[in-house]
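K.L.:
Pasting the sequence and the predicted coordinates here, then a few questions.
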Amino acid sequence: MSTPFGVPPEPAAPAGRPSVQTRPSFSSGLSKLAPSSKHSLTPGKVHLYGPKGNFVRTVTFGERFDPGFFKKVIIQVKTNNHPIWAGLVVGGFGLAGGALVVAAVLNIGNPFLFADRRDTWKEMLGHLKGSAWDVWLIYFSDVSPNWKGHAVETLQQYLRFKLIGMFDQLGSITKDMSSTMHNQYKEVLEYDLALVALLAATAPVFKMLLPMSSTPMGRVALMTHAGVFLTALGNLVKQFADVYNKYETNLNDLELKLTELKGAFYNMGNPARGPRDLHVDPDVKDIAYWEHVTKENS
């Protein structure tokens, strides 16, 4: 029989109650699942440590590669930049129009960065759910069928109401983060596509009207087109500002949830004060409360 957390005891004694050498060792197992005040980050990996700084394991995340969409967006912006600027200057919108174009271009983002974080949070959720299931499967396969008594009941209550509850809280914030990253990925992608489409549709018209700007009719047409373009661009920038404010609110809500979550893992919610004691009942470690299941007492 292995212990609930994978630390195998010596073979059980024939007597109904385990000896000191044969009882399950929970202290080392529980330390692996206690909140850690230390972790190490490397690309694609998270190194996990126990409360006393002991290395526990490394969680590896899948590597994802940028498909180059953002670079293509920048190329398109640069390609259409010159005729648009020239058209705005000749049309008399050089200063105000130029400032609006700069603002619109500065809002361009790389959607891959958000997609990468979205998928990383999804992988984290998978690791969390897998770990939670590992705890329950080990308990019901190694502890429950082989041991009984007050300590087993106490351990089950500890797992159900403390440890698994913390797993659930972590899973909830992980879902929220992944969903937020996906929504931001979608908004950034849509903005990039809308801006590129607007610039690509506008630049050829400016190219056509610039040679005609020396005539009164051509200049009026150029000014009209510049006005229409700036109106559309202004609406796009406003939409981006609305989206930005919306997600600032969402991220603030997530930050509040993370702060609340720290309270469950750290003393006073402050990692500097060390991990919170999960207060495992002393009876769990007392051999007097463990009774081995045998044919006589099963």
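P.N.:
Perfect, thanks for sending it.

K.L.:
When you work out contacts or count neighbours from here on, use the C-alpha atoms and nothing else.
P.N.:
OK.

K.L.:
so after the strand or helix carrying residue 28, what's the next helix or strand?
P.N.:
Residue 28 belongs to helix 27-33 when assigned by DSSP states H and E. Sequence order places strand 39-42 as the next helix or strand after helix 27-33, per DSSP H and E.

K.L.:
Could you list the buried residues of the helix or strand following that following strand?
P.N.:
Tracing the chain C-terminally past strand 39-42 and defining elements by DSSP H and E, one meets strand 45-49 next. Buried residues in strand 45-49, counted by 16 or more other CA atoms under 10 Å: 48, 49.

K.L.:
residue ranges for the strands of the stretch 1-150 of the chain, please.
P.N.:
Taking DSSP state E, counting those that start in this stretch as the criterion, the stretch 1-150 of the chain carries its strands at 39-42, 45-49, 55-60, 147-148.

K.L.:
Throw the ones you listed into CSV and include distance to residue 223, thanks.
P.N.:
Shown next, in CSV, are these (distance: least, CA to CA, whole Å):
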stretch, distance to residue 223
strand 39-42, 54
strand 45-49, 55
strand 55-60, 57
strand 147-148, 86
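
K.L.:
Show me what the helix holding residue 28 is packed up against.
P.N.:
Judged by 3 or more CA pairs under 8 Å, 6 or more residues apart in numbering; DSSP states H and E, helix 27-33 is in contact with no other helix or strand.

K.L.:
buried ones in that helix?
P.N.:
Neighbour counts over helix 27-33 (16+ other CA under 10 Å) mark 30, 31, 32, 33 as buried.

K.L.:
now what about stretch 82-97, what contacts it?
P.N.:
Among residues not part of stretch 82-97, those counted as contacts by CA atoms under 8 Å, 6 or more residues apart in numbering are 98, 199, 202-204, 206-207, 210, 213, 219, 222-223, 226, 230.

K.L.:
Only the buried subset of those residues, as a PyMOL command please.
P.N.:
The buried subset of the contacts of stretch 82-97, as determined by 16+ other CA under 10 Å, is captured in PyMOL by this line:
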select buried, resi 98+199+202+203+206+207+210+213+219+222+223+226+230
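
K.L.:
and the residue nearest to residue 176 when sequence neighbours are not counted, what is it in contact with?
P.N.:
Once flanking residues are discounted, residue 176 sits nearest to residue 254: 7.5 Å by CA to CA, 6 or more residues apart in numbering. The contact partners of residue 254, by CA under 8 Å, 6+ apart, come to 173, 176, 177.

K.L.:
how close does residue 254 sit to residue 165?
P.N.:
Distance, residue 254 to residue 165, by CA to CA, to the nearest Å: 19 Å.

K.L.:
structure B:
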Amino acid sequence: ELPVVGREHAPNLIAWLEGQNVVVKAPPRDINAAIANQDEDVILRIGPEFPAQWRKSLPAPLEIIQDSTRQDAQIPVQRLQGLLSAYGGQTGSLRLLARGISPGTATAIQIRRTDLATPEAQRGRMLSFILPYFLIISAFLGGAALILDATAGERERQSLEPLLATPAPRGAIVSGKIAAACLLALVSLLLTLLAFKLGALLSPTVGRQMEVSFMTIAKLVLILLPMVFIGTTLLTYLAAAAKSMKEAQSHMTWLMLLPMLPTIVLLVNPVKTQMWQFAVPFLAQNQLILKVVRGEVVTAQQWALYLAAGFGLAAILWFAATRRYQQEQLAISG
């Protein structure tokens, strides 16, 4: 869909766009607000001087209204630019033919591109795609080794039954295990982010493409903190039912694939950022990480929704893990 201002000034162009499967619709009342609020990705404005310039075979002005900082709007903008360039090229060729001139004479040069970018530069460009996955997986499974040993490992060594026989509440026991694993995951995450900061200092390519200040690192920690609790509590719940370390470790295969899903979906089908996305695990982290490293603004409403949904899910998983530890057969190894 393409909102067009002044469509009456260029009926032929509008008809051609509609023939290219573009749905032309009326523009919003406040164009600037529509772009700023992400209600529209791009708007085309046709000025009143367009018909006169067109009839004189002079360049007729068209204005593309967009927000260049919105990454999700780049594809619609590029498609519109390509369509308008194609329409202008076709019309220019027809004008030359009408004057008995070959359209090829208007093409004085033919451009060929040779990409001499170094592999380091290419890796720096791709870092924006793979960085969210590595950060999310580091937070999601950073405490996996400890929590697997503290749950399935203790059950396999038959040391869990004496622990559960102590006067300590089972909820306190499982909470202590989760807290220890979360602390380990948080330390691992901080080391990963500091290594990323050091890499940005040593690699000018990465430093130019992404914002890697200490404020950015603090925001990334806040983004990934709910994922630390979600991953640890989920693995606690799953590993508590495993009778051996090997059985518990079998969950790692599909758990490592979960953070890849939003990256794959966004690469195949880029979507416009919407409020509900900040309540979806993994997708929310992916969107927020990309916003932060690109220096884009995250609103207070987005932060509030994300943190509420993230810590809410972690609380539900923590409750489920503590309930599982109430089962008497948990201490029985088999």
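P.N.:
Looks like it came in fine. Given the structure is predicted, the values throughout are model-derived calculations rather than measurements.

K.L.:
Give me the TM-score for these two chains.
P.N.:
Remark: TM-score between the superposed chains equals 0.30 [TM-score structural alignment, normalised by the length of the first structure]; 132 aligned residues with a CA RMSD of 5.5 Å.

K.L.:
hey, which of the strands of the stretch 1-150 of the first structure is tucked in deepest?
P.N.:
When the strands of the stretch 1-150 of the first structure are scored by mean count of other CA atoms under 10 Å, the highest mean neighbour count falls to strand 147-148 (a mean of 20).

K.L.:
I'd like to know which elements that one is packed against.
P.N.:
Judged by 3+ CA pairs under 8 Å, 6+ apart, strand 147-148 of the first structure is in contact with strand 291-292.

K.L.:
Check which helices and strands the strand it packs on sits against.
P.N.:
strand 147-148.

K.L.:
same for the lengthiest helix in the second structure, what does it pack against?
P.N.:
The longest helix of the second structure (DSSP state H) is helix 170-202. Under the contact criterion of 3+ CA pairs under 8 Å, 6+ apart, helix 170-202 of the second structure touches helix 119-140, helix 144-148, helix 204-209, helix 214-240, helix 300-324.

K.L.:
how about TSV for those, with mean neighbour count added?
P.N.:
Conversion of these to TSV gives the following (neighbours: other CA atoms under 10 Å):
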stretch	mean neighbour count
helix 119-140	18
helix 144-148	21
helix 204-209	16
helix 214-240	22
helix 300-324	18
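
K.L.:
Which one of these lies nearest to residue 2 of the second structure?
P.N.:
Set against residue 2 of the second structure and scored by CA to CA, those come closest in helix 300-324, at 27.2 Å.

K.L.:
gap between the residue nearest to residue 176 of the first structure and residue 177 of the first structure?
P.N.:
Look at residue 254 of the first structure and residue 177 of the first structure: by CA to CA, they are 7 Å apart.

K.L.:
Which one (most neighbours) among the contacts of residue 254 of the first structure?
P.N.:
residue 177 (20 neighbours; other CA atoms under 10 Å).

K.L.:
Checking my notes, that one in a helix, right?
P.N.:
Yes. The assignment for residue 177 of the first structure (DSSP: H, G, I helix; E, B strand; the rest coil) places it in a helix.

K.L.:
ok, it to residue 114 of the first structure distance?
P.N.:
Distance of residue 177 of the first structure to residue 114 of the first structure, computed by CA to CA: 11 Å.

K.L.:
one step back: could you point out which of the contacts of stretch 82-97 of the first structure is nearest to residue 190 of the first structure?
P.N.:
Distance to residue 190 of the first structure across the contacts of stretch 82-97 of the first structure (CA to CA) is lowest for residue 199, with 14.3 Å.

K.L.:
who touches that closest one in this structure?
P.N.:
Counting by CA under 8 Å, 6+ apart, residue 199 of the first structure makes contact with 77, 80, 81, 84.

K.L.:
Does residue 238 of the second structure touch residue 248 like I think?
P.N.:
Yes. Contact criterion CA atoms under 8 Å: residue 238 of the second structure and residue 248 qualify, at 7.2 Å.

K.L.:
hmm, back to that, now tabulate the helices and strands packed on helix 170-202 of the second structure in JSON lines and tack on distance to residue 263 of the second structure.
P.N.:
Below are these laid out as JSON lines (distance: least, CA to CA, whole Å):
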{"stretch": "helix 119-140", "distance to residue 263 of the second structure": "7"}
{"stretch": "helix 144-148", "distance to residue 263 of the second structure": "22"}
{"stretch": "helix 204-209", "distance to residue 263 of the second structure": "19"}
{"stretch": "helix 214-240", "distance to residue 263 of the second structure": "16"}
{"stretch": "helix 300-324", "distance to residue 263 of the second structure": "18"}
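
K.L.:
Of these, which is nearest residue 4 of the second structure?
P.N.:
Closest approach to residue 4 of the second structure among these (CA to CA): helix 300-324, 30.3 Å.

K.L.:
who does the closest one touch, helix- and strand-wise?
P.N.:
Secondary-structure packing of helix 300-324 of the second structure (3+ CA pairs under 8 Å, 6+ apart): helix 170-202, helix 214-240.

K.L.:
Hey, what's the angle from the last one to helix 119-140? Just curious.
P.N.:
Translated: helix 214-240 of the second structure. Angle, helix 214-240 of the second structure to helix 119-140, by axes from the mean of the first three to the mean of the last three CA atoms, to 10 degrees: 50 degrees.

K.L.:
Helix 214-240 of the second structure - contacts with which helices or strands?
P.N.:
Under the contact definition 3+ CA pairs under 8 Å, 6+ apart, helix 214-240 of the second structure sits against helix 119-140, helix 144-148, helix 170-202, helix 283-293, helix 300-324.

K.L.:
Helix 300-324 and the fourth one, what's the angle between them?
P.N.:
Right, helix 283-293 of the second structure. Using the same axes, to 10 degrees: helix 283-293 of the second structure against helix 300-324 is 140 degrees.

K.L.:
what sits up against stretch 174-191 of the first structure?
P.N.:
Around stretch 174-191 of the first structure, the neighbours that count as contacts under CA under 8 Å, 6+ apart are 108-115, 117-122, 124-125, 236, 240, 243, 247, 250-251, 254.

K.L.:
Which ones among the contacts of stretch 82-97 of the first structure lie within helices?
P.N.:
Short answer: these in helices (DSSP H) are 98, 199, 202, 203, 204, 206, 207, 219, 222, 223, 226, 230.

K.L.:
Leaving out the residues flanking it, which one is nearest to the first one?
P.N.:
If the residues on either side of it in the chain are set aside, residue 98 of the first structure comes closest to residue 85, at 6.9 Å by CA to CA, 6+ apart.

K.L.:
Sweet, I'm off.
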